[in-house]
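Peer 1: show me how the following folds:
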Amino acid sequence: MDPDIAPDTVSAGPGHRSSLVYRALRRAIIEQALAPGAKLPEDAIGEQFGVSRTLVREALARLASEGLVEHRPNRGAAVAYPSLEEARDVFSVRRAMEMLAVEELCGRLNPDAIARLEAHVASEEEAHRRGGLESIRLAGEFHLLLAELTGNAVLNRYINELASRCSLILAIYGRPHSSECAVSEHRDLISALAAGDAQRCRRLMDDHLGAVMERALISPRPERDIRDVLARYADAEGLLAAAPAPRTTRKRRTAS
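Peer 2: Next comes the predicted model:
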């Protein structure tokens, strides 16, 4: 799942603070609070998180290596905006990788692994009842947990990157889906994995990802100020900076 450090280690050093900035930004992107194409100005992010631009730059570079951020010449960093062609390619590869994951796990899950999966699905259900964006992230993290449980480090890395990029793709080309339906599908998959029903596992995973891929285009959401978007993510990671001075609007000069 999430390999990063806990919030209480924020004072351990710059590397740890950079990791927390990475984690906060990643969550904001995965939960679609930061929309694809949204600008990521280093000064505004550093101000919100109370860190230097250098640490922000390190976090953005890490996100860029995962395909979640892109650096545009003379325009700075922005949340990645995959093309429709790239979206199809990403989903195609993800389906293949996740089919391999369920084949490796089918009939091989021990009681502790099954308990972890069931606990995660319970968290998904609770997030759905509360509403909000957390359910989007948790739905994706179910697949990351499956990848982790394979014990295959290469497969785990690829699925993590692909699942993250799929979250961006859904923010552009998908419509909001029913978290309740996703939770039900996840429970069915756990049952098939525990029973060792390989054919059913493959069918459930293929149907699940196929349905996600087929969702229709939705209208883009309006862009929000990045400080407002990141405020709760900074707080969650223990990075909340001192309250910045009120932002003022510059008056335009008019020709006399």
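Peer 1: make it CA atoms for all contacts and neighbour counts henceforth
Peer 2: Will do.
Peer 1: all helices in this protein, in order from the N-terminus.
Peer 2: Assigned helices in the chain, in chain order: 14-30, 42-49, 53-65, 84-105, 111-130, 134-149, 153-173, 179-195, 198-213, 226-236 (criterion: DSSP state H).
Peer 1: compare the ones you listed and give me the one nearest S219.
Peer 2: helix 153-173 (8.1 Å; CA to CA).
Peer 1: hang on, the earlier thing: reformat the helices of the chain as CSV; add distance to P36.
Peer 2: CSV is the format used below for those (distance: least, CA to CA, whole Å):
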stretch, distance to P36
helix 14-30, 8
helix 42-49, 17
helix 53-65, 13
helix 84-105, 13
helix 111-130, 23
helix 134-149, 15
helix 153-173, 6
helix 179-195, 21
helix 198-213, 17
helix 226-236, 13
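Peer 1: can you put those in a markdown table and add mean neighbour count?
Peer 2: Shown next, in a markdown table, are those (neighbours: other CA atoms under 10 Å):
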| stretch | mean neighbour count |
| --- | --- |
| helix 14-30 | 22 |
| helix 42-49 | 20 |
| helix 53-65 | 19 |
| helix 84-105 | 17 |
| helix 111-130 | 16 |
| helix 134-149 | 21 |
| helix 153-173 | 20 |
| helix 179-195 | 18 |
| helix 198-213 | 16 |
| helix 226-236 | 17 |
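Peer 1: now the terminal residues of stretch 214-230, how far apart.
Peer 2: 30 Å (CA to CA, to the nearest Å).
Peer 1: list the contacts of S18.
Peer 2: 55-56, 58-59 (CA atoms under 8 Å, 6 or more residues apart in numbering).
Peer 1: ok, now with 10 Å
Peer 2: 10, 24, 51-52, 54-60, 62 (CA atoms under 10 Å, 6 or more residues apart in numbering).
Peer 1: kindly reformat the residues you listed as a markdown table containing distance to V212.
Peer 2: Shown next, in a markdown table, are the contacts of S18 (distance: CA to CA, whole Å):
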| residue | distance to V212 |
| --- | --- |
| V10 | 37 |
| A24 | 25 |
| V51 | 37 |
| S52 | 39 |
| T54 | 37 |
| L55 | 35 |
| V56 | 32 |
| R57 | 33 |
| E58 | 32 |
| A59 | 29 |
| L60 | 28 |
| R62 | 27 |
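Peer 1: now show me the structure for the sequence below, then we'll compare the two:
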Amino acid sequence: MSKKLSQFIGDDLRANPPFPTAPLTLAALATHYQVSLTPVRQAVRELVAAGVLEKSATGRLRYRTNPPSLPAQIPQALPRDWEDELRRSILQRSLQGDQEFLREEALSEQLAIGRTVLRQALHRLAGQGFVEHVPRCGWRARELTLTEVDDWLRVRERLELLALELAWPHLEPDTLTHLRDGNVGARLDNDLHRYLIERAKSPLLRTLFAQHGAYFAALFDHAAPETRMEEAMAAQHRAILDALIERDLDRASATLAAHIRAQRRIVEKLLKQLRSDQK
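Peer 2: You can find the predicted model right below:
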């Protein structure tokens, strides 16, 4: 699905530049298209190779003054992300404590995909911690407990504080300001965390978060709106970003740590809410 998203983004950037005068950054584009950094990075790489975009000596992106004449197809709509639908469905099962095995035939019909493609997606989701495969039985959603959430948050706090320390020399003021503007009122933008990991420039940290953090990132992204905590989380993001913009590392670290710990209460509230509805 990432390839289709990158094609959509690339075509749209050629036809409708979203930031003709404002700074053009990966984080800003990801926020604009409401996607992760992966398809944005792929689209930008292809547009740089095609001569539509170029990087300055300092690494900043900008449109070329005289780009080559390229046939740009204007997409009508963002392609349907069936894998995201599958991920959301499995996350909901996990939150509800539903341990019934998935029915591949029903899922493939619901998503309008073949069972071979479905199994490939389930293997990827297993690698990200969303499902587990039981030999001779099939697939089932991950069983979630608050103990598991506590374990991850302790590990995440230490890893993300390390990411902040490594990213500190590479933070871009324009991007920080843009990220802060994305967290206004109840509008919650979680790209701050992805940005810190990206700017840490540590392949090991990226791998650890990709392999062990994907499930929990989806969990926390889902939990805040479901518990109506977006405004509180957005305010915490702004406090972190204010400290980063003001170059106060100690305050940024303390605020980031408190923000990560606060997510335990949100998940606990969501689990009580969902599982009480089942009684």
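Peer 1: S276 of structure 2: neighbour count?
Peer 2: By the other CA atoms under 10 Å criterion, the neighbourhood of S276 of structure 2 contains 10 residues.
Peer 1: tell me if it really is in a helix.
Peer 2: Yes - secondary structure of S276 of structure 2 (DSSP: H, G, I helix; E, B strand; the rest coil): part of a helix.
Peer 1: now do the contacts for A254 of structure 2.
Peer 2: By CA under 10 Å, 6+ apart, the neighbours of A254 of structure 2 are 161, 240, 243.
Peer 1: residue in structure 1 matching it?
Peer 2: Under the alignment (TM-score structural alignment), A254 of structure 2 pairs with R203 of structure 1.
Peer 1: against F91 of structure 1, how distant is that match?
Peer 2: Distance from R203 of structure 1 to F91 of structure 1, by CA to CA: 16 Å.
Peer 1: H16 of structure 1 now?
Peer 2: 32 Å.
Peer 1: could you do Y22 of structure 1 as well?
Peer 2: Relative to F91 of structure 1, and taking CA to CA, Y22 of structure 1 is found at 24 Å.
Peer 1: ok, the closest residue to Y173 of structure 1 other than its chain neighbours - contacts?
Peer 2: What sits nearest to Y173 of structure 1 in space, not counting adjacent residues and going by CA to CA, 6 or more residues apart in numbering, is L217, at 4.5 Å. Residues near L217 of structure 1 by CA under 10 Å, 6+ apart: 170-175.
Peer 1: now L20 of structure 1
Peer 2: Per CA under 10 Å, 6+ apart, neighbours of L20 of structure 1: 4-7, 9-10, 14, 26, 49, 55-56, 59, 233-234, 236-239.
Peer 1: what's around A28 of structure 2, how many residues?
Peer 2: When neighbours are counted by other CA under 10 Å, A28 of structure 2 registers 23.
Peer 1: my guess is it contacts H178, does it?
Peer 2: Yes - between A28 of structure 2 and H178 there is a contact under CA atoms under 10 Å: 6.7 Å.
Peer 1: what do we get in structure 2 for R26 of structure 1?
Peer 2: For R26 of structure 1, the aligned position in structure 2 is R87, judged by TM-score structural alignment.
Peer 1: hmm, L146 of structure 1 is touching L105, no?
Peer 2: Yes - counting by CA under 10 Å, L146 of structure 1 sits close enough to L105 to count as a contact (8.0 Å).
Peer 1: what residues are up against the residue mapped onto M99 of structure 1 from structure 2?
Peer 2: Here M99 of structure 1 is matched to L161 in structure 2, going by TM-score structural alignment. L161 of structure 2 is in contact with 167, 196-197, 252-254, 256-257, counting by CA under 10 Å, 6+ apart.
Peer 1: chain neighbours aside, what residue packs nearest to S167 of structure 1?
Peer 2: I30 is the one closest to S167 of structure 1 (CA to CA, 6+ apart), at 5.7 Å.
Peer 1: against G107 of structure 1, how distant is that neighbour?
Peer 2: From I30 of structure 1 to G107 of structure 1 the distance is 31 Å (CA to CA).
Peer 1: residues in contact with the counterpart of L60 of structure 1 in structure 2?
Peer 2: By TM-score structural alignment, L60 of structure 1 lines up with L122 in structure 2. L122 of structure 2 makes contacts with 83, 86-87, 90, 104, 116, 128, 130-133, 139-140, as judged by CA under 10 Å, 6+ apart.
Peer 1: relative to A232 of structure 2, which of the residues you listed is nearest.
Peer 2: Using CA to CA, the contacts of L122 of structure 2 come closest to A232 of structure 2 at R87, 25.8 Å.
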